[in-house]
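Student: Kindly return the folded structure for what I paste below:
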Amino acid sequence: MAVISFLTMACKGQSDEVDKTVVKVLDIERYMGKWYELARYDHSFERGLVGVSATYSMRDDGLIKVVNAGFKNSLNGEESIAVGKAKIPDLKEQGKLKVSFFWIFYADYYVLDLDDNYQWAIIGSSSDKYLWILSRTPFVDDEEYTKLLSKISQRGYDVSKLIKVEQ
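Tutor: Below you'll find the model as predicted:
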């Protein structure tokens, strides 16, 4: 109930602009490993997926291997896996990555906020149409989730559009 009240209040304070500033420092080695998708904005390439995770590892060529996995419609559904690559094109903006799942076409992957211990991350892009909450664990408690929603709302994102991902 507290989350519903928070969402209602947070949506009232929305502005037309969102803050897409990224973290200043990203220790890419600490970022490697498995992340669980706690929530996301709806988009066609993940529609209907649950149990979603992203696993990052370094490749021999210096790029980052990205493996996104999830299950269609239920945790017992057919597994869907997408393998891609990522890079940091400008080391002066470490939080702005580019990710590709198709040939040479790259999309923005902005690390908007990151826990000091690399336990959660808020991911966006140059467009305000994409937003994810990632965590090292498949679940966080209500207090932590509300804190993350507050951070997102303060940036001007519409938290009512977030879809909680079943894990």
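
Student: Every contact and neighbour count from this point should use C-alpha atoms.
Tutor: Fine.

Student: what about the strands in this protein?
Tutor: 33-41, 49-58, 64-72, 79-87, 96-102, 105-114, 120-124, 132-135, 162-164 (DSSP state E).

Student: how about those in CSV, adding mean neighbour count and distance to R155?
Tutor: Compiled in CSV, the strands of the chain are given as follows (neighbours: other CA atoms under 10 Å; distance: least, CA to CA, whole Å):
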stretch, mean neighbour count, distance to R155
strand 33-41, 21, 15
strand 49-58, 20, 24
strand 64-72, 20, 26
strand 79-87, 16, 25
strand 96-102, 19, 17
strand 105-114, 19, 9
strand 120-124, 23, 11
strand 132-135, 23, 14
strand 162-164, 15, 14
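
Student: please give me the structure for this one as well, since I'd like to look at both together:
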Amino acid sequence: MRIAAALFSALLLAGCASSNAVDAPRTVGDVDLQRYQGTWYEQARLPMFFQRDCVRSEARYRLQDEGRVEVVNRCETASGEWKEARGEAVPQQPGRTDKLWVRFDNWFSNLFPGLSKGHYWVLYLDDDYSVALVGSPDRDYLWLLSREERIDSATRERLLDEAHRRGYDTDELIWRGEAR
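Tutor: Have a look, this model is predicted:
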């Protein structure tokens, strides 16, 4: 069973690691990681295996040496249990802070370090760093994030418009408080 899970995870992450540069979505350009650090609340996401039981998620980012970012993701399940995953984000290219690799510290990452990194592309970011749109270049993954636990309808529509402009299908989004 563990081998089957490992193979499935390897295939899943291998798909995350590939991208078509010609059709890749536009990102924000430079991200001030000093301003980006802190807590972000997930407002919505596209379905993904690793968050299948989550009804509420948040991420904490803390800038480290040499442009690395400590990542702590927390997820509340429908039963009220909190799960946590720790990892690290690093720029995909030196000096580019809008396209990061994220790798979590778990058994799979330790077993397959080359396959265990995922894209973290900052697609949209408000000038005041209050809301962000993050996704993968293959458009399989998308997160709508904010500094506040709740956003108003105008902000929600703005984030959805930005996702559509970048070619993401938002029909399958799972909103905060829902599980799938």
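
Student: before we move on, the earlier item: out of the strands of structure 1, nearest to T21 of structure 1?
Tutor: T21 of structure 1 lies closest to strand 105-114 among these, at 6.1 Å (CA to CA).

Student: relative to strand 96-102, how tilted is that closest one?
Tutor: Per axes from the mean of the first three to the mean of the last three CA atoms, to 10 degrees, the angle that strand 105-114 of structure 1 makes with strand 96-102 is 140 degrees.

Student: hmm, back to that, I'd like the strands of structure 1 as a markdown table, with distance to L148 of structure 1 appended.
Tutor: Output for the strands of structure 1, formatted as a markdown table (distance: least, CA to CA, whole Å):
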| stretch | distance to L148 of structure 1 |
| --- | --- |
| strand 33-41 | 10 |
| strand 49-58 | 18 |
| strand 64-72 | 22 |
| strand 79-87 | 25 |
| strand 96-102 | 20 |
| strand 105-114 | 9 |
| strand 120-124 | 8 |
| strand 132-135 | 8 |
| strand 162-164 | 12 |
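
Student: These: which one's closest to C11 of structure 1?
Tutor: Comparing the strands of structure 1 by CA to CA, strand 162-164 comes nearest, at 11.7 Å.

Student: Which stretch of structure 2 lines up against the closest one?
Tutor: Using TM-score structural alignment, strand 162-164 of structure 1 lines up with residues 173-175 of structure 2.

Student: Tell me how far that stretch lies from the chain's centre.
Tutor: Computed by CA atoms, centre = their mean, to the nearest Å, the chain-centroid distance of stretch 173-175 of structure 2 equals 14 Å.

Student: out of everything not next to it in sequence, what's closest to the most centrally placed residue in structure 1?
Tutor: Central residue of structure 1 (CA atoms, centre = their mean): W132, 3.0 Å from the mean position. The shortest distance from W132 of structure 1 to any non-neighbouring residue, by CA to CA, 6 or more residues apart in numbering, is to R40 (4.3 Å).

Student: Can you give me the distance of that neighbour to K87 of structure 1?
Tutor: Taking CA to CA, to the nearest Å as the measure, R40 of structure 1 falls 22 Å from K87 of structure 1.

Student: Please apply the same query to G95 of structure 1.
Tutor: G95 of structure 1 is 11 Å from K87 of structure 1, by CA to CA.

Student: contact partners of the longest helix along structure 2?
Tutor: The longest helix of structure 2 (DSSP state H) is helix 2-17. Defining contact as CA atoms under 8 Å, 6 or more residues apart in numbering, one finds that helix 2-17 of structure 2 is touched by 108, 112, 115-119, 136, 138, 140.

Student: any chance of these in a markdown table, with distance to I3 of structure 2 too?
Tutor: Output for the contacts of helix 2-17 of structure 2, formatted as a markdown table (distance: CA to CA, whole Å):
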| residue | distance to I3 of structure 2 |
| --- | --- |
| F108 | 11 |
| F112 | 12 |
| L115 | 15 |
| S116 | 16 |
| K117 | 19 |
| G118 | 21 |
| H119 | 24 |
| S136 | 26 |
| D138 | 26 |
| D140 | 24 |
